[in-house]
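Asks: no letters, just coordinates:
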């Protein structure tokens, strides 16, 4: 995915956030570290589908864990950042979901520390993290669970997207967002259509944050009492890591889930990208 501004690229190291080809993951450069960033892992989703919709599916837990560990092997980093919804069920994780999260966290923590940006499905995530760290003698690293308002690391902000980010998180060059599971409905070669996961990227529009949080830029504020004296960051909306989690068809009339999207995207300046990096232009017209 190409970068669109100079502010989100360091000449010495490359883009601050660079999606990996053909996978729903990116590499972020944060101060002296690099991080593998994914969104919406949704461990235990098969249990949720069984209770929520009566759908019976064999667990894909081992495949999910294998794919993530392979990325950590192929792209050595200093940290894993999960942009919310590490687990699936709203409420405290239980049963098979707990076991999947325990297995995942134990495997990853033997390699790198983990930061979980709290999502709307992460209500009991600390209990799992604490259990992993205290029950296993193999653990070499730790898990940090942030507030739902997100976290800023270096010049990159991270937020799940189900609630408003903190003002300090918005003071960044690139804002990484999950929660939405963006998908595109695209025509196929036989005249039908199919859904495919996608990335969205575009400059942030301050308007909804000005209205909600009172954030203004200096040239918008007559009395110069603004909170943010900088150009807006680029927003990167991450596809879901879990291929079974469904998503928002962003190029249809289906509404967004986030309270600040799509209003925070500058109209007609936010592009859609396929997982392989193909740029399709403004997402509304795909």
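Replies: Ah, there it is. What you see is a predicted model; the values in this text were computed from it and never measured.

Asks: okay, CA-based contacts and neighbour counts for the rest of this
Replies: Fine.

Asks: now tell me what touches the helix or strand harbouring residue 35 from outside.
Replies: Using DSSP states H and E, the element containing residue 35 is strand 33-38. If you take CA atoms under 8 Å, 6 or more residues apart in numbering as the criterion, strand 33-38 is touched by 24-29, 72, 75, 77-83, 238, 240-241.

Asks: check the residues you listed for burial and list the buried ones.
Replies: Buried residues within these, defined by neighbour count using 16 or more other CA atoms under 10 Å: 24-29, 72, 77-83, 238, 240-241.

Asks: tell me which entries of the residues you listed lie within strands.
Replies: 26-29, 79-82 (DSSP state E).

Asks: could you identify the most distant pair in the residues you listed?
Replies: Across these, the longest distance by CA to CA is 14.9 Å; it joins 29 and 82.

Asks: quick one: contacts for the residue nearest to residue 132 when sequence neighbours are not counted?
Replies: In space, and not counting its chain neighbours, residue 132 is closest to residue 102: 6.1 Å by CA to CA, 6 or more residues apart in numbering. Counting by CA under 8 Å, 6+ apart, residue 102 touches 128-129, 132.

Asks: also residue 147?
Replies: Neighbouring residues of residue 147 by CA under 8 Å, 6+ apart: 117-118.

Asks: now do the helices in this structure.
Replies: 45-53, 61-74, 95-109, 125-135, 167-170, 207-213 (DSSP state H).

Asks: would you convert those into JSON lines that also reports distance to residue 89?
Replies: Below are the helices of the chain laid out as JSON lines (distance: least, CA to CA, whole Å):
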{"stretch": "helix 45-53", "distance to residue 89": "6"}
{"stretch": "helix 61-74", "distance to residue 89": "15"}
{"stretch": "helix 95-109", "distance to residue 89": "8"}
{"stretch": "helix 125-135", "distance to residue 89": "11"}
{"stretch": "helix 167-170", "distance to residue 89": "27"}
{"stretch": "helix 207-213", "distance to residue 89": "29"}
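
Asks: out of the ones you listed, the one nearest residue 279 is which?
Replies: So among the helices of the chain, helix 61-74 is nearest, using CA to CA, at 23.0 Å.

Asks: contacts for that closest one, please.
Replies: 36, 43-44, 100, 104, 107-108, 242.

Asks: for residue 281, state which of those is nearest.
Replies: residue 242 (24.8 Å).

Asks: pasting the second one now:
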């Protein structure tokens, strides 16, 4: 029998979302939903914005249907406020989670804004911890390093993490690693000096030595390093890192070193080339 093809992670054209074909399961992946951001901005900065909660929820559900997904995976920061969800934010989260899980199971990879979310919605979500985990075959999502049914390590598939902390070194055995947290954006200028900022994807070969804390990469087997895919934020109000502007600092502890050579893509699929030279 020929070996199975490695899983593909393909962006949904025009959307900050991608589909991962895992063989027995088709997963829709998004990052940085930041539900309740309007509540957070009011509380943190005194900024009043109309809520886009309904639009976010409806768009997620529409994408699940459009992509024929079997599962929704959120790569961290499902919620916006770092504290445990409360009040209007908790209500928005409850409605969003209920709307999605009425259709498909939902998995949260814990991000730095998700404090208390897993506990508050323990009966509704599958949760992967902040160190990341693996999506493999048609099995339920597992933590990195978990054993498969035959007792061997789940050492292929799609690695998922948020990106705010050092990942589990076992993610280096994935074929593709997907992350959020960074909210990558590019600043584009025209010939007459005008400019605009666009959300972007970053994709390239991952540098294992820079991806995990010093010395840990040597403990992980694997002939070929995985591809790293940095997701744009699903929430268009959450700001981000201008990856092609000098002086912008990356948020993840392993970036930009873990992506020494990678391309930026706009949501419509336009390839911009090396993300540092756009």
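Replies: That came in fine, so what should we check first? This structure is a prediction, so every number in the text was calculated from the model and none was measured.

Asks: what's the TM-score once they're superposed?
Replies: The TM-score (TM-score structural alignment, normalised by the length of structure 2) is 0.87; 255 aligned residues with a CA RMSD of 1.7 Å.

Asks: neighbour-wise, which one of the contacts of helix 61-74 of structure 1 leads?
Replies: residue 43 (27 neighbours; other CA atoms under 10 Å).

Asks: without its sequence neighbours, what residue ends up closest to the counterpart of that one in structure 2?
Replies: Aligned by TM-score structural alignment, residue 43 of structure 1 pairs with residue 35 of structure 2. Nearest non-adjacent residue to residue 35 of structure 2, counting by CA to CA, 6+ apart: residue 79, 4.7 Å away.

Asks: any idea how far the aligned partner of the one you found in structure 1 lies from residue 168 of structure 1?
Replies: When structure 1 is aligned by TM-score structural alignment, residue 79 of structure 2 is paired with residue 87. Distance of residue 87 of structure 1 to residue 168 of structure 1, computed by CA to CA, to the nearest Å: 26 Å.

Asks: out of the helices of structure 1, which is closest to residue 18 of structure 1?
Replies: That would be helix 61-74 among the helices of structure 1, by CA to CA, at 13.9 Å.

Asks: what about the closest one, how far off from structure 2?
Replies: On superposition with structure 2, the mean distance recorded for helix 61-74 of structure 1 (mean CA distance after the TM-score superposition for structure 1) is 0.8 Å.

Asks: against structure 2, where does that helix fall?
Replies: When helix 61-74 of structure 1 is aligned against structure 2 using TM-score structural alignment, it corresponds to residues 53-66.

Asks: likewise stretch 158-168 of structure 1?
Replies: Against structure 2, stretch 158-168 of structure 1 falls on residues 160-170 (TM-score structural alignment).

Asks: kindly check the end-to-end length of that stretch for me.
Replies: End-to-end distance for stretch 160-170 of structure 2, by CA to CA: 11 Å.

Asks: chain center to that stretch, what's the gap?
Replies: Distance of stretch 160-170 of structure 2 from the chain centroid (CA atoms, centre = their mean, to the nearest Å) equals 11 Å.

Asks: mind listing what residue 185 of structure 2 touches?
Replies: Residues in contact with residue 185 of structure 2 (CA under 8 Å, 6+ apart) are 197-200, 232, 240-243.

Asks: quick check: residue 15 of structure 2 touching residue 265?
Replies: No - the pair residue 15 of structure 2 / residue 265 is not scored as a contact, 11.8 Å apart, by CA atoms under 8 Å.

Asks: give me the more crowded residue out of these two.
Replies: residue 265 (22 against 17).

Asks: how about that one, nearest residue that isn't a chain neighbour?
Replies: Nearest to residue 265 of structure 2 is residue 271, by CA to CA, 6+ apart, at 4.5 Å.

Asks: the one you found corresponds to which position in structure 1?
Replies: Using TM-score structural alignment, the equivalent of residue 271 of structure 2 in structure 1 is residue 279.

Asks: tell me, how many residues neighbour residue 32 of structure 2?
Replies: Residue 32 of structure 2 - counted by other CA under 10 Å - has 28 other residues nearby.

Asks: you'd agree it is up against residue 81?
Replies: No - if you go by CA under 8 Å, residue 32 of structure 2 and residue 81 don't touch, sitting 11.9 Å apart.

Asks: mind listing what residue 21 of structure 1 touches?
Replies: 275-277.

Asks: longest strand in structure 2, please.
Replies: Criterion DSSP E: the longest strand present in structure 2 is strand 195-205.

Asks: by how much does that strand deviate from structure 1 on average?
Replies: Superposing on structure 1 and averaging over aligned pairs (mean CA distance after the TM-score superposition for structure 1), strand 195-205 of structure 2 comes out at 0.4 Å.

Asks: relative to structure 1, which residues correspond to that strand?
Replies: Aligning strand 195-205 of structure 2 against structure 1 (TM-score structural alignment) gives residues 193-203.

Asks: list the buried residues of the matching stretch.
Replies: Quick answer for stretch 193-203 of structure 1 (16+ other CA under 10 Å): 195-203.

Asks: could I get these as a markdown table with distance to residue 67 of structure 1?
Replies: As requested, these are exported to a markdown table (distance: CA to CA, whole Å):
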| residue | distance to residue 67 of structure 1 |
| --- | --- |
| 195 | 21 |
| 196 | 19 |
| 197 | 17 |
| 198 | 18 |
| 199 | 19 |
| 200 | 22 |
| 201 | 24 |
| 202 | 28 |
| 203 | 31 |
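
Asks: now, among the residues you listed, which is nearest to residue 17 of structure 1?
Replies: Each of the buried residues of stretch 193-203 of structure 1 was checked against residue 17 of structure 1 using CA to CA; the closest is residue 201, at 11.1 Å.

Asks: which non-adjacent residue is nearest that closest one?
Replies: The spatially closest residue to residue 201 of structure 1, leaving aside those adjacent along the chain, is residue 236, at 4.6 Å (CA to CA, 6+ apart).

Asks: which position in structure 2 pairs with that neighbour?
Replies: In structure 2, residue 236 of structure 1 lands on residue 229 (TM-score structural alignment).

Asks: report the separation between that match and residue 78 of structure 2.
Replies: 18 Å.

Asks: who has more neighbours, those two?
Replies: Neighbours per residue (other CA under 10 Å) separate residue 229 of structure 2 from residue 78, with residue 78 holding more: 27 against 23.

Asks: got a list of what the closest residue to residue 83 of structure 1 other than its chain neighbours touches?
Replies: Distances taken as CA to CA, 6+ apart place residue 39 nearest to residue 83 of structure 1, at 4.4 Å, with adjacent residues excluded. Residue 39 of structure 1 is in contact with 25, 82-86, 160, 177-179, 238-241, counting by CA under 8 Å, 6+ apart.
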